[in-house]
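**Q** Sharing a model prediction with you, sequence too.
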Amino acid sequence: MGSRLAEGWDANAGAWIEWSRRGLDSYSTHKLAFLPLIPSPGRLTVDVGAGEGRVSRELQARGHRVLAIDRSPTMTRSAATYPGQPVPAVVADAVHLPLPDAAADCAVAFMCLHDIDDVVPAIAEIGRILAPGGKLVLAIVHPLNSAGDFDRDAPQLPYVIRDAYTQPRHYATTRTRDGLSMTYHGIHRPLHTYTEALADAGLVIERLREHSSDDPDDKWYRIPLFMHIVASRPRQP
């Protein structure tokens, strides 16, 4: 399996830990729309692509029995040693989750599937560990967001998609705030890549929501930033 994206994120793990813990990303507002989609605590909630553990900590505080999983040893160690609120965390690839079939009644994949090279087998693997009635709650960069950008050289900032929306392509975006730089590594994919993978994994989409800025003066009020999906494994008849 390829590891191009994993290597990019692991190389930036230290910067990401500081970036996220300073609150320099969108999580503080994004979570207000995402967290209510997660079901009540059950037997086990698996946080796939948990990074430094921000979502895992939120869920643990809400009564979930959480297992955080990430491919990066640096990220995983950071989640497991967070001062005052460590979470159980293991190093593993999303396409080889260290759990038996039907072990979890909830899986969370917050802003990570577009950072995984082998997303189709990763979604299949998440489907494998979900028990009947279990739910996957995921957030991704909206495919319209990753497909194009605003043309800053033109009046009214038109949104331009220069390459084919349907063709996957890697990207790296560097952002600088408060004296810290962070490089995001991801891959643009059309929406049907995710929806077909969910269907092939035996999961049924229950909700699909698009998340944009709430500020009418923000350019991202016009184009959705993120997509949230809730999918479930049907119970046996």
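**A** Yes, it's here. On a predicted model such as this, the values are computed, not experimentally measured, just so you know.
**Q** switch to C-alpha atoms for all contacts and neighbour counts from now on
**A** Fine.
**Q** what secondary structure does Leu157 sit in?
**A** Of the three states, Leu157 takes coil under DSSP: H, G, I helix; E, B strand; the rest coil.
**Q** Thought Phe150 was touching it, still the case?
**A** Yes - judged on C-alpha atoms under 8 Å, Leu157 makes contact with Phe150 at a distance of 5.5 Å.
**Q** These two: which has the busier surroundings?
**A** Neighbours were counted for Leu157 and for Phe150 using other C-alpha atoms under 10 Å; Phe150 has more, 16 against 12.
**Q** Name the nearest residue to that one, ignoring sequence neighbours.
**A** Excluding the flanking residues, the one nearest Phe150 by C-alpha to C-alpha, 6 or more residues apart in numbering is Tyr159, at 4.3 Å.
**Q** For the one you found, give its distance to Arg65.
**A** As judged by C-alpha to C-alpha, to the nearest Å, Tyr159 and Arg65 stand 42 Å apart.
**Q** for Val160, same thing?
**A** Distance, Val160 to Arg65, by C-alpha to C-alpha: 44 Å.
**Q** Second structure for comparison follows:
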Amino acid sequence: MAENKRGGSFYDAPQVAERYLGHRHSGVSSPNHVMEEPAFLEELGEVTGLRVLDLGCGDAAIGQVVLDAGCRSYLGLDGSAAMVEAGNSALYGTAGRVEMVDIEDFSAPPSSFDLIVSRLAFHYVEDIEPVLASCHECLSPGGRIIFTVVHPILTSHDPGVQGKRTSWVVDDYFLQGPRERQWMGGTVTWFHRTIEDYVALLTKSGFSLTSLSECAPREDRFNGDADELARRRRVPLFLLLAGMRA
């Protein structure tokens, strides 16, 4: 298992944050742009007047989106010093801010937030049950949680392939636990769970499941690149879940 057990520290390794942000914001070639982001924004809906918390916020890209859409406040938390710096730089001059806190250490008083989001961060957390319990506790009645993770098909197996893949292998799918892989020039640990595991953990924490999406590619985001669209239709890369606090 990788020496750094918490996800944020991975992004403070030399050049990792730079490589990751370059990849994530690379347009059509980024699966985030053509798959995860549109599914997330569709689920996000109306945020006017909401107090928003973003767990594992990275460079706080969604922060400016929700602030522009009229949310009351935005707080991003991340365990990476590089990401906290990038997030606060991006939010400079706005009502939003980013603080350095590991997801595992997060807690807040009851009814502190109306919406909690987390994009591609929970698969870095070994035990998300207490995290989801903390989310439930700090949300106002009727508050929502929306999170995305790397799809279990991908967390189940590391093919060790450089460049564009032509095949995907699923192995030890029903075995939960850490999976090391080579990614962004370093060794990272992702914690594998099945779709069923994620749903069970969400509902066990007191949330009503309101949405489940495998983030199919959106044709209008490919700028007419039919080959790339066909490639992204072959296998799911992301999983989105949303729930509501009673």
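**A** It's in. What you see is a predicted model, and the numbers here were worked out from it, not measured in a lab.
**Q** quick one, what contacts Met227 of structure 1?
**A** Each residue near Met227 of structure 1 by C-alpha atoms under 8 Å, 6 or more residues apart in numbering is listed here: Ala139, Ile140, Val141, His142, Leu208, Arg209, Glu210, His211.
**Q** which position in structure 2 aligns with the fourth one?
**A** Matched across to structure 2, His142 of structure 1 falls on His151, judged by TM-score structural alignment.
**Q** report the longest strand in structure 1, please.
**A** When structure 1 is parsed with DSSP state E, its longest strand is strand 130-141.
**Q** mean shift between it and structure 2?
**A** Once fitted to structure 2, strand 130-141 of structure 1 is off its aligned match by 0.7 Å on average (mean C-alpha distance after the TM-score superposition for structure 1).
**Q** other SSEs contacting that strand?
**A** Contacts defined by 3 or more C-alpha pairs under 8 Å, 6 or more residues apart in numbering; DSSP states H and E place strand 130-141 of structure 1 against strand 104-110, strand 226-232.
**Q** Hmm, Arg97 of structure 2 is touching Leu67, no?
**A** No - between Arg97 of structure 2 and Leu67 there is no contact under C-alpha under 8 Å: 10.9 Å.
**Q** intersection of neighbour lists for those two?
**A** Here Arg97 of structure 2 and Leu67 have Tyr74 as joint contacts, going by C-alpha under 8 Å, 6+ apart.
**Q** in the host helix or strand of Thr173 of structure 1, what's buried?
**A** In this structure, Thr173 of structure 1 sits in strand 169-177 according to DSSP states H and E. By neighbour count on 16 or more other C-alpha atoms under 10 Å, the buried set for strand 169-177 of structure 1 is empty.
**Q** what's the burial count for the counterpart of His192 of structure 2 in structure 1?
**A** Counting by TM-score structural alignment, His192 of structure 2 corresponds to His188 in structure 1. The burial count assigned to His188 of structure 1 is 22, neighbours taken as other C-alpha under 10 Å.
**Q** Equivalent analysis for His96 of structure 1, please.
**A** Neighbourhood size, His96 of structure 1 [other C-alpha under 10 Å]: 11.
**Q** Ok, Ala124 of structure 1 next?
**A** 19.
**Q** Make sure it is indeed in a helix.
**A** Yes - according to three-state DSSP, Ala124 of structure 1 belongs to a helix.
**Q** my guess is it meets Glu196, correct?
**A** No - counting by C-alpha under 8 Å, Ala124 of structure 1 does not reach Glu196; the two are 10.7 Å apart.
**Q** Okay, the closest residue to Pro152 of structure 2 other than its chain neighbours and Tyr173 of structure 2: tell me how far apart.
**A** Leaving aside its sequence neighbours, Pro152 of structure 2 sits nearest to Thr194 (C-alpha to C-alpha, 6+ apart; 5.6 Å). Computed as C-alpha to C-alpha, the Thr194 of structure 2 to Tyr173 of structure 2 distance reads 7 Å.
**Q** For the two, list the residues in contact with both.
**A** Common contacts of Thr194 of structure 2 and Tyr173 (C-alpha under 8 Å, 6+ apart): Pro152.
**Q** quick one: contacts for the residue nearest to the spatial centre of structure 1?
**A** By C-alpha atoms, centre = their mean, the mean C-alpha position of structure 1 lies nearest to Met111, the distance being 1.9 Å. Met111 of structure 1 makes contact with Leu138, Ala139, Ile140, Val141 under the criterion C-alpha under 8 Å, 6+ apart.
**Q** Out of the residues you listed, which are shared with structure 2?
**A** Retained contacts for the contacts of Met111 of structure 1 in structure 2, judged by both residues aligned by TM-score structural alignment, their matches' C-alpha atoms under 8 Å, are Leu138, Ala139, Ile140, Val141.
**Q** After the longest strand of structure 1, heading C-terminal, what element do we hit next?
**A** Per DSSP H and E, the first helix or strand lying C-terminal to strand 130-141 of structure 1 is helix 143-147.
**Q** so how much does the following helix or strand past that next one differ from structure 2 once superposed?
**A** Proceeding N to C from helix 143-147 of structure 1, the next assigned helix or strand is strand 149-150, under DSSP H and E. Mean deviation of strand 149-150 of structure 1 relative to structure 2 after superposition (mean C-alpha distance after the TM-score superposition for structure 1): 6.7 Å.
**Q** same for the next helix or strand after strand 149-150 of structure 1, what does it pack against?
**A** Later in the chain than strand 149-150 of structure 1, the nearest helix or strand by DSSP H and E is strand 159-160. With contacts taken as 3+ C-alpha pairs under 8 Å, 6+ apart, strand 159-160 of structure 1 sits against strand 149-150.
**Q** and the residue nearest to the centre of structure 1, what pairs with it in structure 2?
**A** Here Met111 of structure 1 is matched to Leu120 in structure 2, going by TM-score structural alignment.
**Q** count of neighbours near Ser40 of structure 1?
**A** Ser40 of structure 1 has 12 neighbours, counted by other C-alpha under 10 Å.
**Q** Many thanks, I have nothing further to ask.
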